[in-house]
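Novice: Return atomic coordinates for the entry below.
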Amino acid sequence: MDQKQVLNVGLVGFGFAARVFHCPLITNCSGLNLSAVLERNASASQSVYPSVQIVRTIDELVGIPSLDLIVITSVNSTHFEYAKTALMAGKHCVVEKPFTITSKEAEELSEIAKQKNLILSCYQNRRFDGDFLTIKQIIEGNMLGKIVELESRFDRYRIEPKPSASPNKYAWRENADEPGGGILFDLGPHLIDQVICLFGKPESVTAHIEKQRPIEHSSDDSFTLTLHYPKINFNAVCRASMVTKIKPPRFTIFGLHGTFIKNGLDVQESQLIDGKTPKSTGFGIDSNENWGQIDTTMYNGENGIHFLGKIETIKGNYSAYYENVRDAILGKSQLLITSEQAALTIKIIEKAFESSEKKITVMI
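Specialist: As a prediction, the model looks like this:
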């Protein structure tokens, strides 16, 4: 790639998301250069990436003239402030999910980016999970006939919330006092975004959001959202829990002609945690034990062929996210994950909290 087309990246934060998800993808993406990192106190990033410049404030970071793209991986409650600062400084911006903690904030960021002709995206890496790419192809290929219901689950087993560095407190994601904390803000954006990608905007949502672990000051740790699409007679059920020791299927899809069930989580996260990169052998390839099971009849006119067996999981491709952001900034491609989609996800989360609190179905 022409040196003039190399984009310099500034990173906000160097916690788990930055170390595991963003840095390996940025540094392995042709045309992106990790140039600076905002760490408020430490300089941990330099031990891994010695050439990066360390800054202590967001103003210092966006004030670096050579930076083209700011990637925000800080705590959820800071996303809006930092993204707005970056956009107002004329920088393209990627924001870790959840995009913001209110739809009003999300819409304001979208408007600023539009006015300044800047790329603004939310990091929805789960669009590039192998299992999601597989079900997307199954649905688009009409392998199950008309789809009537999809169930998407993202479960964990953690009885005790993660502790924080402060005594007698929990990590911010599981702290009830932290704005934007809790399982719905943590895992909900993944599941909701995938449904939006497949089926568009739902008409309404019915939600049950709970705290199943009897622990004081911990946040919500379980949710069930039903996204309603009455015009196509379809519902999407999104579920997550922190007390699921035996994992249910990741995806279950019901169609008029058949059913598809997919077990196991996408392998890319665990591979990145283990230090692998997108260039490592076997990266993104699912084990055949976790390939999905299908039972369906596929029709060509009146004639049907029954198929019962496994479907090989499409290779996961987290690299595609930053490749698309790069190409969108350079004017070579349309942005796949837009700020408008991210804002809709936050609006659905807001409506889900309202639905759960009032015990009603809420229009979106």
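Novice: Could you use CA atoms for every contact and neighbour count after this?
Specialist: Will do.
Novice: isn't there a helix covering C23?
Specialist: Yes - read with DSSP: H, G, I helix; E, B strand; the rest coil, C23 is one of the residues of a helix.
Novice: And it, how far from S35?
Specialist: 11 Å (CA to CA, to the nearest Å).
Novice: Same question for Y49.
Specialist: 9 Å.
Novice: These two - which one has more neighbours?
Specialist: Neighbour count, other CA atoms under 10 Å: between Y49 and S35, S35 has more, with 20 against 15.
Novice: I figured T27 was touching L34, is that so?
Specialist: Yes - here T27 reaches L34: they are 6.4 Å apart, a contact under CA atoms under 8 Å.
Novice: So for the two, which sits in the more crowded spot?
Specialist: Between T27 and L34, L34 has the larger neighbour count (other CA under 10 Å), namely 20 against 15.
Novice: Who are the packing partners of whatever helix or strand that one lives in?
Specialist: L34 is part of strand 32-38 when elements are defined by DSSP states H and E. Judged by 3 or more CA pairs under 8 Å, 6 or more residues apart in numbering; DSSP states H and E, the packing partners of strand 32-38 are strand 7-12, helix 23-27, strand 53-55, helix 58-62.
Novice: Distance to P230 added to the ones you listed, as a markdown table?
Specialist: Formatted as a markdown table, these follow (distance: least, CA to CA, whole Å):
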| stretch | distance to P230 |
| --- | --- |
| strand 7-12 | 41 |
| helix 23-27 | 39 |
| strand 53-55 | 50 |
| helix 58-62 | 45 |
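Novice: Quick check: which of the ones you listed is nearest to K97?
Specialist: Distance to K97, taken as CA to CA, is lowest for strand 7-12 among the helices and strands packed on strand 32-38, at 13.6 Å.
Novice: What lies in contact with the closest one?
Specialist: Strand 7-12 is contacted by residues 18, 31-39, 58, 61-62, 66-74, 326 when judged by CA atoms under 8 Å, 6 or more residues apart in numbering.
Novice: what do you get for stretch 192-204?
Specialist: With CA under 8 Å, 6+ apart as the criterion, stretch 192-204 contacts 124, 126-127, 132, 136, 227-230, 236, 238, 341-342, 344-345, 348, 361-364.
Novice: packing partners for the lengthiest helix in the chain?
Specialist: Assignment by DSSP state H gives helix 339-358 as the longest helix of the chain. Applying 3+ CA pairs under 8 Å, 6+ apart, one finds that helix 339-358 makes contact with helix 103-116, strand 120-123, helix 183-199, strand 204-210, strand 361-363.
Novice: structure for this one too, so we can compare:
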Amino acid sequence: MDTVPSPIRVAVLGVGFSANVFQIPFILALPELFKLHSILERRATAEKSVAREKYGHTGVQVVTTFEEVTGDPDVDLVVVSVKDPAHYEYSKAALLADKHVILEKPVTATSAEMRDLIRIAKERKLVLAPYHNRRFDGDFRTVRTLIESGKLTDLVDFESRFDLRADWPMGEPGGAAGIVYGLGTHIIDQVVCLFGAPKTVTALLDNGRGEGHPDVDDSFTIHLRYEHTPVLVTLRSALHSVASRQVRFIVRGKETSYFKFGLDVQGGQPQIMFKGMAPLDPGFGEETEDMWGEYGKRENGQTTFEKYVMLQSTIGSYTDYYRNVAAAINGVGTLEVTPEDAELGLRIVEAAKQSAKEGKTVTFA
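Specialist: Modelled structure (predicted):
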């Protein structure tokens, strides 16, 4: 008789935006797989704690030092959702303490740091899972399904955009500062999933808002070319995009196309779940009709267009990310987003930065 694994005991580092919007709600949604064991909140006191106020009803422990996490034998999995300069340091320490790790993006500042984490995880037979949750966006799952099912064929042009109007400070030069790390790693990972490693990288990185240090990018355009397909991949992002409908995907084949506007809705829904909506509620992750993409096809000299609604199988679901991580930890599945994928994405970022700095196309290796 098969035994049901005990819930994986999770420690979440931090109580900021990522933890509250993209991590903890989805952990709590899967009590058969995960138990929210502890939250690291350095400023918590006996009298006041953000984590206790929000999640005290779950029985979670609130700790104030990282050593309380790494030294606790009851912690199985550490979610590293602190600010990105500490990602490498915290992840390495957690792995060396024999904890599995979910690592928020940008995973590390350099591909070399990521390779070191991969080495440690392999040596200790631990799961190191990059939190590239955007593979589980409904719009990307739809694009992937259209390509893999043959509805989008003979691709020649693939454009993915992640634009916002935001006042985010981007920090000082160096490390993982800039939008190519902040938002770019999301859409880079998606094309890594679809097309793998590119042959060449050509990039422009700019500070279009003229805010902060001029060497810290708040917008970029990256072109990727491949050996195995003629498709030209264009990745773009800008923090100064004021538009009622932000472009998300423009995909063109020789006789087919797919256009999509608007960002996946899951990023907004968790913020209201405490008023009634949770990740497993009916309608969570579903788009309204005005956000549906348009699929076009030319056949027998006739061109037709149709609104392409996401099928149930392609509705966005970050809970599926966590289900996948649980399967990998329990030895009954493999990671959808591997640490090697994240390392490849970082090498693309590094090539893009080199291309922009030198003003030339970089051959990718």
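Novice: What is the neighbour count of the alignment partner in the second structure of E39 of the first structure?
Specialist: Using TM-score structural alignment, the equivalent of E39 of the first structure in the second structure is E41. Neighbour count for E41 of the second structure, taken as other CA under 10 Å: 21.
Novice: isn't E41 of the second structure right next to V62, touching?
Specialist: Yes - E41 of the second structure sits in contact with V62 when judged by CA under 8 Å, with a separation of 6.6 Å.
Novice: Pull up the overlap in contacts between those two.
Specialist: Listed contacts common to E41 of the second structure and V62 are A51; contacts here mean CA under 8 Å, 6+ apart.
Novice: wait, what's in contact with D167 of the second structure?
Specialist: Per CA under 8 Å, 6+ apart, neighbours of D167 of the second structure: L239.
Novice: now swap in A44 of the first structure and tell me
Specialist: Applying CA under 8 Å, 6+ apart, the residues near A44 of the first structure are F14.
Novice: same thing but 10 Å
Specialist: 14-15, 37, 50, 54 (CA atoms under 10 Å, 6 or more residues apart in numbering).
Novice: Drop anything exposed from these.
Specialist: The neighbour count (16 or more other CA atoms under 10 Å) marks 14, 37, 54 as buried among the contacts of A44 of the first structure.
Novice: and which of these is nearest A83 of the first structure?
Specialist: Within those, the smallest distance to A83 of the first structure is 14.9 Å, found for V37 (CA to CA).
Novice: Would you check that that closest one makes contact with I54?
Specialist: Yes - using CA atoms under 10 Å, V37 of the first structure is in contact with I54, at 5.2 Å.
Novice: so what's in contact with those two at the same time?
Specialist: 10-11, 43-46, 61.
Novice: Which of these sits closest to N317 of the first structure?
Specialist: Nearest to N317 of the first structure among these is L11, at 21.6 Å by CA to CA.
Novice: And that closest one, how far from N263 of the first structure?
Specialist: Distance, L11 of the first structure to N263 of the first structure, using CA to CA: 34 Å.
Novice: Of all the helices and strands packed on helix 339-358 of the first structure, which one comes closest to E140 of the first structure?
Specialist: Smallest distance to E140 of the first structure across these (CA to CA): 8.9 Å, for helix 183-199.
Novice: Give me the range in the second structure that that closest one lines up against.
Specialist: By TM-score structural alignment, helix 183-199 of the first structure lines up with residues 179-195 in the second structure.
Novice: Now do the buried residues in that stretch.
Specialist: 179-193, 195.
Novice: which one in the second structure is aligned with K104 of the first structure?
Specialist: K104 of the first structure maps onto A112 in the second structure, by TM-score structural alignment.
Novice: Could you identify the helix or strand that succeeds the helix or strand I70 of the first structure falls within?
Specialist: For I70 of the first structure, the host element (DSSP H and E) is strand 69-72. Moving toward the C-terminus from strand 69-72 of the first structure, the next helix or strand (DSSP H and E) is helix 79-88.
Novice: which outside residues touch stretch 275-289 of the first structure?
Specialist: 19-21, 24-25, 27-29, 128-131, 263-272, 310-319.
Novice: I'd like the distance from it to the chain centre, please.
Specialist: 19 Å (CA atoms, centre = their mean, to the nearest Å).
Novice: Report the separation between the two terminal residues of it.
Specialist: 23 Å.
Novice: Any figure for the gap between I147 of the first structure and F260 of the first structure?
Specialist: I147 of the first structure sits 11 Å away from F260 of the first structure, going by CA to CA.
Novice: Over to E174 of the first structure?
Specialist: E174 of the first structure is 33 Å from F260 of the first structure, by CA to CA.
Novice: and if you look at G309 of the first structure?
Specialist: 10 Å.
Novice: Assign a three-state SS to E306 of the second structure, would you?
Specialist: Going by three-state DSSP: E306 of the second structure is strand.
Novice: from memory it sits against R298, does it?
Specialist: No - at 11.9 Å, E306 of the second structure does not count as touching R298 under the criterion of CA under 10 Å.
Novice: and the contacts of A44 of the first structure, which two are the farthest apart?
Specialist: So, the contacts of A44 of the first structure by CA to CA: farthest apart are G15 and P50, at 16.9 Å.
Novice: hang on, the earlier thing: list the residues that contact both of T27 and L34 of the first structure?
Specialist: In contact with both T27 of the first structure and L34: 9, 49, using CA under 10 Å, 6+ apart.
Novice: I147 and F260 of the first structure: who's more crowded?
Specialist: Counted by other CA under 10 Å, I147 of the first structure and F260 do not tie: F260 has more neighbours, with 23 against 20.
Novice: Who's the closest spatial neighbour of that one, skipping the chain neighbours?
Specialist: I294 (4.5 Å; CA to CA, 6 or more residues apart in numbering).
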